[in-house]
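**Student:** how would this look folded up:
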Amino acid sequence: MDVKQRIESVDILRGFTIAAMILVNTPGTWSKVYAPLLHANWHGLTPTDLIFPFFLFIVGISISFAYKNKPNNATTYKKIIIRSLKLIGLGLFLGLFLPYPPFVKDFEILRFPGVLQRIGVVFLVSAVLFMNCNWKTLLTIGLSILIGYFLLLGFVPLPDGTLPTFDRAPNNWANYIDLNVLGKHMWQADYDPEGILSTLPAVATCISGILVGRILSTVNFNKLTYLVITALLLLVSGYVFSIWFPINKAIWSSSFVLVTSGWATLILAIIYYLTDVLQFKLGTIFKYVGSNAITIFFLSSFVSKCFSLIKVNPEQSIHSWLYNTIYVQPFLADKLSSLLYALTVVMFYMALGYVLYKKKIFIKV
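**Tutor:** This next block holds a predicted model:
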């Protein structure tokens, strides 16, 4: 399998992940959503909880391909930093922008963290590590992050002497740091799922993708066997670790990193087997979306925000008007109506991905 094919295989998983992101982010109404399309309340794992770590995992794979032969010099680092700043800037723009005067949100309530901001920071740290470390050192760093994070959150007392906890509480180290550093600039009053401290284990997620990317990029190598073995090791270790450190997306627990990286590796192995070993032409539409992943995700978030805030009448936004007029029908269950709206949005952006790909338009962020 040549490099182009390897990247196409990853593009399928990347595109599927973006489609899933859009699906769970744009229901017809948040009050009527099927449970698997919602995040776990705190501890636990739903299919929706897999989506963001899958994307960071794929970022790691992309780093292993894109920077494998790059010179370790100032020019390369400049490009890495610029790309990171673009991602962070796009995320802050989404949080700041309003589709009506004064067109910017009050800085006092602006949320600083976010999905794109975390991607930008994780990409920067992971790419720099990749440029300077071999795979053994990267593995050591990743494991050290996971163990250190567990020890900090589970055993190190807070400054006031309070014993730490993994619960949604002020004496959770991740929540404590966000509350004291970010203050009002968070997603919720008491925590942020893309907070400061929890970004550290998110780097470990990206490192896992880098290491899996190394498996994919090695020639004359039984990739499928190693992918499956790696997936099983991650899954078993993650679920065993969860006995002591619960699986939790909100604080990006170490067990969450291992389990989600395991599922990502296993699904990638299945895609690799079907598309590269058996030569089945499956998931091509996801490849189209994956080729402009960040662009499509940003655009979907931007349009969704505009649709939710622009009013067509005093009682309804564009979003609520479309949903209530077209999708709310007496012969449909409320949750099904909400899902159909989300599926329509997904199909629109998949069609957009197809058009961009066919016209050879690839917007690199």
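
**Student:** going forward, measure contacts and count neighbours with C-alpha atoms only.
**Tutor:** Will do.

**Student:** and the strands in this structure?
**Tutor:** For the chain, the strands defined by DSSP state E cover 311-313, 316-317.

**Student:** next up, the contacts around Leu233.
**Tutor:** Gly262 (Cα atoms under 8 Å, 6 or more residues apart in numbering).

**Student:** give me that answer again for 6 Å
**Tutor:** Residues near Leu233 by Cα atoms under 6 Å, 6 or more residues apart in numbering: none.

**Student:** roughly how far apart are it and Trp252?
**Tutor:** As for Leu233, its distance to Trp252 is 19 Å (criterion: Cα to Cα, to the nearest Å).

**Student:** for Lys281, same thing?
**Tutor:** Distance, Lys281 to Trp252, by Cα to Cα: 35 Å.

**Student:** who has more neighbours, these two?
**Tutor:** Trp252 (24 against 9; other Cα atoms under 10 Å).

**Student:** helices along the stretch 1-150 of the chain, start to end?
**Tutor:** 3-25, 51-66, 74-96, 115-132, 135-155 (DSSP state H, counting those that start in this stretch).

**Student:** now the other sequence, so there's something to compare against:
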Amino acid sequence: MKNRFYSLDVFRGATVAFMILVNNPGTWSAIFPPLDHAPWHGCTPTDLVFPFFLFAVGNAMAFVMPRLHEAGDKAFWKKVTVRTLLILAIGIFLNWSPFVRWENDVLVFKHWVNPDNRLNGIRITGVLQRIALCYFFASVIIYYTKPKVAAIIGAVLLLVYWVLAYTLGDAADPYSMAGYFGNTIDQAVLGVPHLYKGEKILFDPEGLAGVLSATVEVIVGYLAGKFIIQRGKTFEMVTTLLLAGCVLVFTGYCWDMVFPINKKIWTSSYTLYTSGLAIITICFLLYWIELKGKPAKGLKFFEVFGKNPLFIFVLSGFLPRVLGLLRWPSGTGSDGKQLYTSAFPWFYEHICKPLSSNLKIGSLIYAIITVLFYWMLAYWLDRRKIYIKV
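**Tutor:** Predicted coordinates:
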């Protein structure tokens, strides 16, 4: 197919594969630094996964949006609204699943708000929820404006987010976890019981305010995809796009001096920096695959993930939780209490961990095997032409 860009499929699939890799270590206490998130300011390879996925969402829009324009406003709103609500629902379902948990050797229901502790409940936000919101707002902007206007709106959103973060945050340190202005918004809109409790303070890394900046990641992905389609498989297209990516990375670095690159609050500098790196990565794939025509047999591994990206990602989060309910005794703790294990933890402890005295190696081997496991499922679906679209 003339308009088929295999490199974009590889980019999307590789992003999903890396997302599964970094989300499934054998143990969170033994991770190689590049496979862990930056503690606060800064950016590791792991911090590129989520923005690259949003960028890929924008890329896909460049191919879909012309058909939505032809179908008209009614069809557009129906598709975008249904897809947004569906992804939101799946995200909350994933947070709530498997709806029961072990407590004192008894399975108890996971309440929306814990009746025994009203400050705890089911988290509303998450990766899928942010994808849904960014997809929705970016779709509306892209559908109703021309590309140049969409780019201007994106720039304005980044500037507005910076102003809000600086003026509404704690004057002493507006870009700190405690001083971030989005905390107040999340607590007021979502409620304390439904926020992330994994940090030392009440802070949600996928909070509502960050959607403002993260949406621009999708817009940039769309603009890049549209440019690729319009210019076709030419050396000029790749070099021009590569220059644009370098400019975004450089701009992000410059902005970092006053608005630090930070994934957890998704700063504007982070959006530009990661968008630029996504463009640069795609340019190398375009050059190697589309222009040079190099054999892509090894890259087919990633293409399989790209066929059912959201489904495989959801499954990688859902399956361990369900299997975790099927547990068995594994000795006693220092306090004399009975310990239990389940399928995935047992596999790490008894198969992967003993492979090396370096716990990080065993943890990484477990993560790689996990990726291969989900690849086999994705491959099975692809062989049977089963594509679960959301």
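
**Student:** returning to what we had before: now distance to Ala189 of structure 1 too, for the strands of structure 1, in TSV please.
**Tutor:** What follows is these, written out as TSV (distance: least, Cα to Cα, whole Å):
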stretch	distance to Ala189 of structure 1
strand 311-313	27
strand 316-317	26
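
**Student:** same list (those) but as a markdown table, adding distance to Tyr341 of structure 1 and mean neighbour count.
**Tutor:** Output for the strands of structure 1, formatted as a markdown table (distance: least, Cα to Cα, whole Å; neighbours: other Cα atoms under 10 Å):
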| stretch | distance to Tyr341 of structure 1 | mean neighbour count |
| --- | --- | --- |
| strand 311-313 | 18 | 12 |
| strand 316-317 | 15 | 16 |
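
**Student:** closest to Ile7 of structure 1 out of those?
**Tutor:** Proximity to Ile7 of structure 1 (Cα to Cα) singles out strand 316-317 among the strands of structure 1, at 40.1 Å.

**Student:** which bit of structure 2 covers that closest one?
**Tutor:** The aligned range for strand 316-317 of structure 1 in structure 2 is 341-342, by TM-score structural alignment.

**Student:** what about the matching stretch, how far off from structure 1?
**Tutor:** Superposing on structure 1 and averaging over aligned pairs (mean Cα distance after the TM-score superposition for structure 1), stretch 341-342 of structure 2 comes out at 1.9 Å.

**Student:** returning to what we had before: what's the closest of the strands of structure 1 to Leu224 of structure 1?
**Tutor:** Comparing the strands of structure 1 by Cα to Cα, strand 316-317 comes nearest, at 48.6 Å.

**Student:** that closest one: how far from the chain's middle?
**Tutor:** Between the centre of strand 316-317 of structure 1 and the centre of its host chain there is 29 Å, according to Cα atoms, centre = their mean, to the nearest Å.

**Student:** and for stretch 152-166 of structure 2?
**Tutor:** Here stretch 152-166 of structure 2 is found 21 Å from its chain centre; the criterion is Cα atoms, centre = their mean.

**Student:** dead centre of structure 2: give me the residue that sits there.
**Tutor:** For structure 2, the residue sitting closest to the mean C-alpha position, by Cα atoms, centre = their mean, is Phe50 at 3.0 Å.

**Student:** what separation do you get for it and Gly232 of structure 2?
**Tutor:** 27 Å.

**Student:** and Ala132 of structure 2? What does it align with in structure 1?
**Tutor:** In structure 1, Ala132 of structure 2 lands on Gly120 (TM-score structural alignment).
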